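>>> compute the structure for the input listed below.
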Amino acid sequence: MSPPLPILLLNGPNLNLLGLRQPDVYGSATLHDVVDLATATAAEYGFEVQSLQTNHEGEMLDALAAARGKISGIVINPAAWTHTSIALIDALVVPEVPIVEVHISNVHARESFRHHSYVSPLAAGVIAGFGVRGYEYAVRHLVTLVSQ
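Now for the predicted structure:
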């Protein structure tokens, strides 16, 4: 039996600043820590992770188009694009795989503009407010979905 297709881990704008930007909101873990956690969690189930963080929306859209037929599922923290990007939701349907949306902070306890997600209607699950551990939970849930 061949190994499963990898999980695509996507992180949107400013997440490259994890550990530096607003540690009172996002904690002290870095993006490297997040990728390591997701990779280790996926490896428990025999999955690899392909990771992309970008501050450029077009780069994320291109990555999603290129992922069609090459991934098992998507774990995404769209960051600010959660609340703004119709282009992102249009691109997220292209790979035709399960999606789990993750947010480090509890977006529903923050400013009102953060309460709406364009991504959530496409997601098989949404995890928010668990800090970077949310990425672990998202990977575990995604593996369950794609292994059924």
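
>>> for the rest of this, base every contact and every neighbour count on C-alpha atoms.
Will do.

>>> residue contacts, G73?
Residues near G73 by Cα atoms under 8 Å, 6 or more residues apart in numbering: P6, I7, L8, V97, P98, I99, L142, V146.

>>> where's the second one relative to H115, distance?
So the one you mean is I7. Going from I7 to H115 by Cα to Cα, to the nearest Å gives 27 Å.

>>> what do you get for the fifth one?
The span separating P98 from H115 equals 22 Å under the rule Cα to Cα.

>>> returning to that earlier point: neighbour count: I7 and H115, which is higher?
I7 (27 against 13; other Cα atoms under 10 Å).

>>> burial measure for A79, as a count.
20.

>>> which residues touch the closest residue to it other than its chain neighbours?
Once flanking residues are discounted, A79 sits nearest to G12: 5.2 Å by Cα to Cα, 6 or more residues apart in numbering. Going by Cα under 8 Å, 6+ apart, G12 touches Q53, T54, N55, E57, M60, N77, P78, A79, A80, W81.

>>> in JSON lines, list the residues you listed along with secondary structure and distance to S28.
Converted to JSON lines, these look like this (DSSP: H, G, I helix; E, B strand; the rest coil; distance: Cα to Cα, whole Å):
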{"residue": "Q53", "secondary structure": "strand", "distance to S28": "18"}
{"residue": "T54", "secondary structure": "coil", "distance to S28": "20"}
{"residue": "N55", "secondary structure": "coil", "distance to S28": "20"}
{"residue": "E57", "secondary structure": "helix", "distance to S28": "25"}
{"residue": "M60", "secondary structure": "helix", "distance to S28": "25"}
{"residue": "N77", "secondary structure": "strand", "distance to S28": "17"}
{"residue": "P78", "secondary structure": "coil", "distance to S28": "19"}
{"residue": "A79", "secondary structure": "helix", "distance to S28": "17"}
{"residue": "A80", "secondary structure": "helix", "distance to S28": "19"}
{"residue": "W81", "secondary structure": "helix", "distance to S28": "22"}
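
>>> now the other sequence, so there's something to compare against:
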Amino acid sequence: MKKILMLHGINHDMFGKRDPVQYGTITLDQINEQLNELANELDVEIECFQTNHEGEMCERIHQAFLENKDAIIINAGAWTHYSYGLRDALAILTAPIIEIHMSNIHAREEFRHHSVFAEIAKGQICGFGVESYLLGLRAAVAAIK
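The predicted model follows:
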């Protein structure tokens, strides 16, 4: 069975509470539940990981490399726009990387328009709320095949 890692970044544990205009009212647990349901339908295994600590995220990416994960989906939140440390960790991976965002980062503040991960990601999905996650999982499965 193909193994996919979903990486949730900084402040994502506050989904459902923070800025419902941008992120809606869905919680991280509800997002993970929907991802697990779709993973079962697609006959893949998904592991979801969230942290507010950049070093922990970097270490989980290193672990994904050692575990030979088949694909990585990442919504790094604000780290997307400036974390060269996470970018360098992701660049170690040989598996496809799918970058996702709930909000349309290109229609928001100027600093959010740039992703330091874009050059190493297979693709980017943004602006579809929780559906961005589900589209990201479908894209990861397609990239594996």
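
>>> which residue is nearest the middle of the second structure?
With distances taken as Cα atoms, centre = their mean, I74 lies nearest the centre of the second structure, 1.9 Å away.

>>> I'd say that residue and E99 touch.
Yes - the pair I74 of the second structure / E99 is scored as a contact, 5.0 Å apart, by Cα atoms under 8 Å.

>>> okay, strands next: where are they in the first structure?
Assigned by DSSP state E, the first structure shows strands spanning 7-11, 49-53, 73-77, 99-103, 125-128.

>>> which among those is found nearest to S85 of the first structure?
With Cα to Cα as the criterion, S85 of the first structure lies closest to strand 73-77 of the strands of the first structure, at 12.8 Å.

>>> mind listing the helices for the second structure?
Assigned by DSSP state H, the second structure shows helices spanning 20-23, 28-42, 54-66, 84-92, 130-144.

>>> quick one: which of the ones you listed is nearest N104 of the second structure?
Nearest of these (Cα to Cα): helix 20-23, 8.6 Å.

>>> against the first structure, where does the closest one fall?
Aligning helix 20-23 of the second structure against the first structure (TM-score structural alignment) gives residues 23-26.

>>> just stretch 126-137 of the second structure next, same as before
Stretch 126-137 of the second structure maps onto residues 128-139 of the first structure, going by TM-score structural alignment.

>>> got a list of contacts for that stretch?
26-27, 29, 34, 37-38, 41-42, 75, 100-107, 125-127.

>>> circling back: mind listing what's buried along the match of helix 20-23 of the second structure?
Y26 (16 or more other Cα atoms under 10 Å).

>>> what about the aligned residue in the first structure for V44 of the second structure, how many neighbours?
Under the alignment (TM-score structural alignment), V44 of the second structure pairs with F47 in the first structure. Using other Cα under 10 Å, F47 of the first structure has 19 neighbouring residues.

>>> A64 of the second structure now?
Neighbour tally, A64 of the second structure, other Cα under 10 Å: 20.

>>> what do you get for F111 of the second structure?
Neighbours of F111 of the second structure (other Cα under 10 Å): 12.

>>> nearest spatial neighbour of the counterpart of it in the first structure, chain-adjacent residues omitted?
Alignment note (TM-score structural alignment): F111 of the second structure maps to F113 of the first structure. The shortest distance from F113 of the first structure to any non-neighbouring residue, by Cα to Cα, 6+ apart, is to H83 (7.1 Å).

>>> ok, now N16 of the first structure?
L31 (5.8 Å).

>>> touching, the one you found and L20? I think so.
No - contact between L31 of the first structure and L20 fails when scored by Cα under 8 Å: they sit 10.2 Å apart.

>>> more crowded one of those two?
In this view L31 of the first structure and L20 are compared by other Cα under 10 Å, and L31 has more residues nearby, 17 against 14.

>>> so how far is P95 of the first structure from that one?
24 Å.

>>> sorry, back to before: gap between the residue nearest to the centre of the second structure and A95 of the second structure?
12 Å.
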